[in-house]
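In: structure for this input, please:
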Amino acid sequence: MEYSFATKLAAEFIGTAIMVILGNGAVANVDLTGTKGEHGGWILISLGYGAGVMIPALIFGGISGNHINPAFTLGLAFSGLFPWNEVLPYITVQLLGAFCGQAVVVLAYKPHYNMTTDPQKILGTFATIDATSSRFNGFVNEFVGSFILIFSALGITKAPFFHDHNDLGTAHLALGFLVMTLVASLGGPTGPALNPARDFSPRLLHFLLPLKNKGNSNWGYAWVPIVAPITAGIAAVFLYKHVFM
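Out: Prediction:
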């Protein structure tokens, strides 16, 4: 079935919103004061983000491709696997979806935001933070994680095994385990973002909202989870295309 471009954009918007709601919702559940999941640990966050990518992939993978990530969209476009005239609309709705998804997280956890006094924990439910105040380390971490994410996601969805067995549903299911493992394995240094929309739009909302005890939005670091995933995405798609396609 061929879907209209408007339907594809709606899928990207909703898919990105779901990712942020489930992912940053898990972070809020663990880090904010007084929640039922307070101190639930990194595994809970990994599960939240794994499901946050897996569920939109299962819903929208066959509609829009479920990019839900500007780095993936740009990586495909630079290698000629996605039309350039669709890039800006895709990225626009991804950014809007992440913004709206984060607004839902704030709405759901508003009493706990009011109870939380640590500005870093509040910011961490919106955007990524470099744990060692090293932008170089943050860039390396985001680049490596994003490269593995995008290279693997492209490899899984293009794998002959899944196509030969007409089993792309299982391929999209695997994406959730991929993200869950990346967060568990490489989440310590930065968060991680692995996705410019997942970091920029929630950070912007953090900047705009008059939250109690929120502190600053750390814009000095904000370029890292934008530039690192995009450059990694371009490199990952280029490598996969020229070696395995």
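In: going forward, measure contacts and count neighbours with C-alpha atoms only.
Out: Will do.
In: can you give me the helices for the chain?
Out: 5-31, 42-60, 70-78, 87-115, 119-124, 135-158, 160-164, 168-186, 196-208, 224-244 (DSSP state H).
In: just give me how far the longest one sits from the chain centre.
Out: The reference is to helix 87-115. 12 Å (CA atoms, centre = their mean, to the nearest Å).
In: let's see this one next, to set against the first:
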Amino acid sequence: MSSHDIFLGETIGTAVLILLGGGVCAAVTLKRSKAKDAGWLAITFGWGFAVLTAAYLAGGVSGAHLNPAVTVGLAVEGGTKWSDVPLYLASQLLGAMIGAVLVWATYYGQFQAHLTDPEVIAAQPAEEGLVDQKAAPKAGPVLGVFSTGPEIRNVVQNLVTEVIATTVLVLAILTQGLNDGGNGLGTLGALITALVVVGIGLSLGGPTGYAINPVRDLGPRIVHALLPLPNKGGSDWSYAWIPVVGPLFGGALAACIFKLF
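Out: So this is what the prediction gives:
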């Protein structure tokens, strides 16, 4: 697999992943969207279909890692060369940022309507006033379209949740080679992985919003910070390390478990 294949497949695949995954978050969150308030089921299945589509697109080009936790897990397991890891990670981050920009472009009118709505503007100071200002999360009203955030802000719990959820994901991917005669993430494997992502979202996504992918969170968070969105609020950088460190550790842990057993 050439460097060109890795860059092309991971950039395009991750961009599509974030476009469709972030797109369902925008559809459910933003005012003047036909899917407004569709709920958690819509989000979990939307992300599952996003994984499925992106994996089909990139699978034959780069192997469809689409996730630094998967890349690190495969490197620890031995299926990916460590020398290729930086290119995978850089391509994934670039793709995630491109996907987030495309979500903004697609829902441009809805972002404007939502962030200039008097009800949304009035709600922000009132909500912040209920919390100790030293501990108040600096998250804007549409940050959830771009990145994840915890329902209960507890560093240990939030980190452990991301580690556990990502360990399940990467173990499911690593075992594809055992269950299909060693062919790895083929067409059926992409479908199975997408269903695993839906399952993780339904079962383990409630506490933190299940990043389970460092660039899925970091790339769009950077874009949120850079975009000219009115009244967008903060990007909650104090939390941003958890959906990066947790999934990376979970991916490495999954590979260690796989190799051990």
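In: closest one to Gly215 of the first structure among the helices of the first structure?
Out: helix 119-124 (5.2 Å; CA to CA).
In: state the span of the first structure onto which stretch 40-55 of the second structure is aligned.
Out: Using TM-score structural alignment, stretch 40-55 of the second structure lines up with residues 42-57 of the first structure.
In: oh, that last question was meant for stretch 232-244 of the second structure, not what I typed.
Out: The aligned range for stretch 232-244 of the second structure is 214-226, by TM-score structural alignment.
In: same question for stretch 66-74 of the second structure.
Out: By TM-score structural alignment, stretch 66-74 of the second structure lines up with residues 68-76 in the first structure.
In: neighbouring contacts of the matching stretch?
Out: 12-13, 15-16, 67, 82, 87, 90-91, 94, 150, 195-198, 229-238 (CA atoms under 8 Å, 6 or more residues apart in numbering).
In: what about 7 Å?
Out: With contacts defined as CA atoms under 7 Å, 6 or more residues apart in numbering, stretch 68-76 of the first structure is touched by 12, 15-16, 67, 82, 87, 91, 94, 150, 195-197, 229-230, 233-234, 237.
In: hmm, back to that, can you give me the buried ones in the match of stretch 232-244 of the second structure?
Out: 214, 217, 221-222, 224-226 (16 or more other CA atoms under 10 Å).
In: quick one: which of those residues is nearest to Pro111 of the first structure?
Out: Of those, the one sitting nearest to Pro111 of the first structure (CA to CA) turns out to be Lys214, at 13.6 Å.
In: reformat the buried residues of stretch 214-226 of the first structure as a markdown table; add distance to Tyr113 of the first structure.
Out: Compiled in a markdown table, these are given as follows (distance: CA to CA, whole Å):
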| residue | distance to Tyr113 of the first structure |
| --- | --- |
| Lys214 | 9 |
| Ser217 | 15 |
| Tyr221 | 23 |
| Ala222 | 22 |
| Val224 | 26 |
| Pro225 | 24 |
| Ile226 | 26 |
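In: which one of those sits closest to Val106 of the first structure?
Out: Using CA to CA, those come closest to Val106 of the first structure at Lys214, 12.3 Å.
In: filter the contacts of stretch 68-76 of the first structure down to the buried ones.
Out: 12, 15-16, 67, 91, 94, 150, 195-197, 229-230, 233-234, 237.
In: neighbours of the residue opposite Leu202 of the second structure in the first structure once aligned, how many?
Out: For Leu202 of the second structure, the aligned position in the first structure is occupied by Ala184, per TM-score structural alignment. Using other CA atoms under 10 Å, Ala184 of the first structure has 20 neighbouring residues.
In: spatially nearest residue to Met19 of the first structure, not counting backbone neighbours?
Out: Nearest non-adjacent residue to Met19 of the first structure, counting by CA to CA, 6 or more residues apart in numbering: Gly52, 4.1 Å away.
In: what residues are up against that neighbour?
Out: 18-20, 22-23.
In: how far away is it from Arg135 of the first structure?
Out: To Arg135 of the first structure, Gly52 of the first structure is 27 Å away according to CA to CA, to the nearest Å.
In: give me every residue that touches Leu102 of the second structure.
Out: Contacts of Leu102 of the second structure by CA under 7 Å, 6+ apart are Leu19.
In: before we move on, back to that, for Ala11 of the first structure, see how far away the match of Leu202 of the second structure is.
Out: Separation of Ala184 of the first structure from Ala11 of the first structure (CA to CA): 27 Å.
In: for Val93 of the first structure, same thing?
Out: Val93 of the first structure sits 9 Å away from Ala11 of the first structure, going by CA to CA.
In: the more surrounded of the two?
Out: Ala11 (27 against 23).
In: tell me the contacts of that one?
Out: Ala11 of the first structure neighbours (CA under 7 Å, 6+ apart): 60, 64.
In: how about it, what's its match in the second structure?
Out: Aligning on TM-score structural alignment places Ala11 of the first structure opposite Gly9 in the second structure.
In: next one: Phe136 of the first structure
Out: That one, Phe136 of the first structure, aligns with Val156 by TM-score structural alignment.
In: which residues in the first structure does stretch 186-193 of the second structure match up with?
Out: Under TM-score structural alignment, the match for stretch 186-193 of the second structure is residues 168-175.
In: likewise for stretch 165-173 of the second structure?
Out: With TM-score structural alignment as the criterion, stretch 165-173 of the second structure aligns to 145-153.
In: got it, and stretch 93-107 of the second structure?
Out: With TM-score structural alignment as the criterion, stretch 93-107 of the second structure aligns to 95-109.
In: what's the average distance of the matching stretch to the second structure?
Out: Once fitted to the second structure, stretch 95-109 of the first structure is off its aligned match by 0.2 Å on average (mean CA distance after the TM-score superposition for the first structure).
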